[in-house]
Every structure is written in C-alpha cells, then in structure tokens.
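> sequence? don't have it. structure:
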C-alpha cells in the first residue's frame, strides 16, 4: 500500500462568509497569508456572502472533511446567530472542528458625517426622537453589525429601521452617500473611513479605547457601561476532519499568530491577537458554547424577537 501523501498537497480554501471589504475579509486575508507561509501551499479566500454569514458557514459544514476547506466565523455567525436565526442551517456546538480564535476587535457606532449629533449623548437624543425614521445598515441577521445594533438600541430603547446588506462595503458606501444614517460594525471595518472623516465615529463598545481610533470614547466613558460588544474571530473545519490534519492546520494557525508581521497587520485594522490561553481549538470550542448562551441572554433582555 502506498504511503499517504503529506497534507497539504494543494491549495486550501478559506471561506469568509461575507462579501469582500469588511473586517472579516481583512482578517481572513491576513491569516491566510500567514498560514500559507507555514503550510507551503496557498490558502485562498472564497467570499460567500448572504444570510448574515449563514450561507458561507453552511458551505463549510457541507464541505468534504479533508482539510482543504476551512471557514472563518465570529461572534455573530457562531454564537448570536443561534438566537437570531431559529432555522440556522448549522449547529455551532456540534458541526465543526475548531482551529482556534485568531483576533478580537471592539465594535463601534458610526454615522454619516453630516448627522446632526457630535457625541453619543446628542445621538441618543436624536435617536429617541426619530426612532423608526432612523436607518441603520447591517450585514444580515446574526452578523456582528446586526447584533451590536440590537444590543445598543435595546439599551437606549429607540429601535431604528434596519436595512440589511450583503456586506460591509455596500453598507458603508450608502452611509457615505447619505442614503442611510449609520451602522454598528467592527472598528477593523470602519477605521479608515473614520480616520479620513468620511463617517463620524461616536462610541467604541469596549472598556478601553481603540489604539486605531484613540479619540473615540468608550461606552464606559460615554455613560453606557452595559454596551460591551467585542467581536472575536476564529477558524474552523468541517466535523469529522481527521485529527492529524486538524493538528497540521492548528499548528499553522498558531505559527501565523506568532508571526510579528501578522500581529502588526491585525493591529493596523484595530484587531488584537488573543493571548496564548485564548487561542487554541479547545479554547474556541469553550468560547463558542459560552457565547451562544451569553448572546441569547443579551438579545432576550434587549427584547429581540426573531422573524
């Protein structure tokens, strides 16, 4: 019997469940390049948008479990989506073999540059007056931008009209064009537009300010300490992927995260590499289970009702 060929023999596909241009896409591309160096084969990004990330995530669930298709997921697609989408086509607790958490980044509330509010206090006053006349975009039910908005507007008791998009690029373009009022996406998605003044950043949903946008106050500083929404991002493979292949992929993820260039590039987009204890497969499996319960509680308290 011939010896099995070493893995990988050919390029690996990393499915990013959103359109190109947002934080998930940027994070995936940075990790893909880092992993490619370690594996000796290209890791190619495949953007599969739709249904708040559920379409692309299902693509990984249904892929052949041979290590050649892996996925990128985050707080929205692997945790909050369980509550937001009762008919979710995957079970994050049982359908995947996790490779590890690769980055965390806080979310941010931002609006069009001519919105009639210059800080969070002024924005809340306008939002509570306008309510459904206010329009906020997101990348689909269950996406990080969606659940962050649900949490924030639930806290201030002023639900806007939500406008779903297939990805961040379309959302931010319409905000810049003045077609909608704002969004609640990741710092890593909108840092460039905020720095250049194309949009107005109001508050970061974290306890500490973002090094990428140091002038933007935290939720604690702005008077809403309950508004904490830091998005974690991780990688996974289909269930039943052989352990030797998972080990190779996991080591490639770990090596990429230890690469100073990867760390630097993630920091540039406002993302942070987790410490060693929070990175690996076991840590991600535990995190997913805990976050499913945490976001169910958050969304239920916010009064969210799935369609």
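Structure received. Note that this is a predicted model, so its numbers are computed, not measured.

> CA atoms for contacts and neighbours, from now on please.
OK.

> next one: the closest residue to residue 66 other than its chain neighbours relative to residue 61, how far apart?
What sits nearest to residue 66 in space, not counting adjacent residues and going by CA to CA, 6 or more residues apart in numbering, is residue 241, at 5.6 Å. Counting by CA to CA, to the nearest Å, the gap from residue 241 to residue 61 is 11 Å.

> who has more neighbours, the two?
residue 61 (24 against 17; other CA atoms under 10 Å).

> let me see the contact set for the nearest residue to that one once chain neighbours are set aside.
Spatial nearest neighbour of residue 61, excluding adjacent residues (CA to CA, 6+ apart): residue 238 at 5.1 Å. Residues in contact with residue 238 (CA atoms under 8 Å, 6 or more residues apart in numbering) are 60, 61, 62, 63, 64, 65, 67, 69, 70, 95, 96, 97.

> and of those residues, the nearest to residue 86?
residue 95 (16.0 Å; CA to CA).

> what's the span of stretch 253-272, first residue to last?
OK, stretch 253-272 end separation, CA to CA: 15 Å.

> give the buried residues for the top strand by length along the chain.
Criterion DSSP state E: the longest strand present in the chain is strand 96-106. Using 16 or more other CA atoms under 10 Å as the burial criterion, the residues of strand 96-106 that qualify are 96, 97, 98, 99, 100, 101, 102, 103, 104, 105, 106.

> for comparison:
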C-alpha cells in the first residue's frame, strides 16, 4: 500500500512545467480582456496566515496587483482542512471579483477524504492558473534527539502512538504525506489538525506536537536556528533552500514522495474573458524575475508557468484521477 502513495519521477517532472513557459500567453489574453477589474479583487486563501499557501499567495498577488491595475486583496478563510474557504468561493457570485488560491488538498485530496464534500471542484470551480509546486519534507523538534530519518523511524517503532504530528488540517497535503510515511514505515503517531501551517509551527516550536510535514521554506528559519531538525525531503532531488537535507533515497526510504501545488480558481460561471485576463496576469507575475527568485530560491516553491486555463483544468482532472483512489485506499478520513 505504501507504494501506491508514491509519486513516480515522471509525474513529478510533469507537474513542473516551469521550463515549458509560453511567453505569448500574457499579451494575447491581456489584449482581448474586457474592462476588468475596475475595483479591488479578493483572493481567498483557505488556510491561516503564515503557511506556504498564504505566504506564496501574498508574494504573487503583490505583482499581480501591479499587472491588473487594481489591488488583489488576500482574505484568509481557514477551517476544515481548507474546505471551508473553498466552499465559500464555490458558492460566491461569479462576477470576477472573488478568486481562491486553492491547493491540491482542497480541490483534489478532499474528494477522497470527505464522505460528502459540499462542493464539486470540477463543476463548481473554474480553473484559472497554477501558482507553484510545493515539495514536502519532514522535520522534528530538536528535543526528540534524533539526527537522521532512520533514527526517527526507530524512535516511532519503539513508542507506538506516543508522538504527535501537526498538519494544516484534516486532509491537507501534510496530513496525507505523514499518513503515507507512517504506512510505509509501519509506524504510528497521533494526528493533530490545525487551521494552517503557521499555527502548526508555533506549536511545534513550543513542544505541543513533535513533528510535521511541510514545505522547505517554512522549515528553513527554524532549522537554521537549531530549533527543528529536517530529516528528509520527499523528492528525487535536494532542495535548494535546504541543500543539506537528504532526499528520501539518501535517507534510506527510497520511493517515498510527497508534494502539493497551489493554484487560482474562480466560481463556476465567471466570464471567460475575465478568467483569461487573470490567467495572463498570473503568468506575468510568475515570470517576474524577483518573484520567481523568491518563490524558488527562498521558499523552495518552483513556479508553475505555461498553463492556459484549459491546460490547468486538464491537469486538475489528472491529479484527481491519480490521488483520490489512493487516498480512499489509505483509509484516511477527514469527517
């Protein structure tokens, strides 16, 4: 079963189209756009402030505001693993002034975690553009006294159910990443869901929980201070943000993969010209050298460029087809 949770290298590479950027996308779409926006645009983030979705969204929307000529205002609506905010946007008026920076967990994994999700990601949301790929790693608090992934696995095996891990919410990518890790290693730990990654790291540093799975950019300051120990990046290549942290294979757990991605969606029925302009704006923002550098080199979140709304929609369906059966087979539930 553990193998079913793994992401083959070809899928990971396919999810990183940064090298397939299409510069012609932005000018054409901008030229055909209607007189929109004529007032501030709301970008809902379905997690608490301080997490990877929130921080990356704030970075991108700063540039996006310049491109669109109107403020793009972040509004945090956390709860239920991100599904509360996602449902809010799915039921919002399709007038082009409400969007969401969703994640793989809220528009993909959630379909396998909830018996009755209040929205259909494919029918109730219109794909606009992806933002970034989010590789995931595991870090523990220093007081556990482990220096390697194998030492941590041995500690978990010797103390079934003693240690706890925090995640951004039931069904969040970090949650599923740890579920896959526990199943692959035959270990047990207690899940403590939060309303975003920011609160998770606060409690991890305070010793309330013992470990978490998240993106390297959020781990970096605490790893560098010595408060946390990063044990593995669940990828094929080391992170440029935490180059000292071994990959899964290097850490003795070959094949263990974990990732997420973030992307912009609108309520279904939003006029296509508006979706096209927003997609073009996202492409321009992600192509900005300063934005791309901060996302990739400082946060470890490679921009996902070169997507039309149609291509992004096809990508979403592929992700749903791949992940939902695996999530259901894992037995993980969020309701």
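Structure received. Just so it is clear, the model here is predicted, and its values are computed rather than measured.

> related to what we said a few turns ago, switch the contacts of residue 238 of structure 1 over to JSON lines; also include secondary structure and distance to residue 177 of structure 1.
Listed next are these as JSON lines, based on DSSP: H, G, I helix; E, B strand; the rest coil; distance: CA to CA, whole Å:
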{"residue": "60", "secondary structure": "helix", "distance to residue 177 of structure 1": "35"}
{"residue": "61", "secondary structure": "helix", "distance to residue 177 of structure 1": "37"}
{"residue": "62", "secondary structure": "coil", "distance to residue 177 of structure 1": "38"}
{"residue": "63", "secondary structure": "coil", "distance to residue 177 of structure 1": "39"}
{"residue": "64", "secondary structure": "coil", "distance to residue 177 of structure 1": "42"}
{"residue": "65", "secondary structure": "coil", "distance to residue 177 of structure 1": "43"}
{"residue": "67", "secondary structure": "coil", "distance to residue 177 of structure 1": "42"}
{"residue": "69", "secondary structure": "strand", "distance to residue 177 of structure 1": "37"}
{"residue": "70", "secondary structure": "strand", "distance to residue 177 of structure 1": "36"}
{"residue": "95", "secondary structure": "coil", "distance to residue 177 of structure 1": "40"}
{"residue": "96", "secondary structure": "strand", "distance to residue 177 of structure 1": "39"}
{"residue": "97", "secondary structure": "strand", "distance to residue 177 of structure 1": "41"}
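
> sorry, back to before: how big is the offset of the longest strand of structure 1 relative to structure 2?
Its matched residues in structure 2 lie on average 1.0 Å from strand 96-106 of structure 1 after superposition (mean CA distance after the TM-score superposition for structure 1).

> distance between that strand and the chain's centre?
10 Å (CA atoms, centre = their mean, to the nearest Å).

> how about stretch 287-295 of structure 1?
The answer for stretch 287-295 of structure 1 is 15 Å, by CA atoms, centre = their mean.

> where does that stretch end up in structure 2?
Residues 315-323 of structure 2 are matched to stretch 287-295 of structure 1 when aligned by TM-score structural alignment.

> so which bits of the helix ranked longest in structure 2 are buried?
If you go by DSSP state H, structure 2 has its longest helix at helix 309-330. Neighbour-count burial for helix 309-330 of structure 2 flags 309, 312-313, 315-316, 319-320, 322-324, 326-327, 330 (criterion: 16+ other CA under 10 Å).

> now do it against strand 125-135, angle only.
Using axes from the mean of the first three to the mean of the last three CA atoms, to 10 degrees, one finds that helix 309-330 of structure 2 and strand 125-135 are set 70 degrees apart in direction.

> mean shift of helix 309-330 of structure 2 relative to structure 1?
Helix 309-330 of structure 2 sits 2.3 Å off on average (mean CA distance after the TM-score superposition for structure 1).

> residues contacting that helix, please?
By CA under 8 Å, 6+ apart, helix 309-330 of structure 2 touches 1, 4-5, 108-109, 111-113, 122, 126-130, 176, 179-180, 275-276, 279.

> likewise for stretch 118-138 of structure 1?
Contacts for stretch 118-138 of structure 1 (CA under 8 Å, 6+ apart): 116-117, 145-146, 156-165, 167-168, 171, 180-185, 200, 202-203, 222.

> for the stretch 201-335 of structure 2, which segments count as strands?
211-214, 228-233, 259-267 (DSSP state E, counting those that start in this stretch).

> thank you, goodbye.
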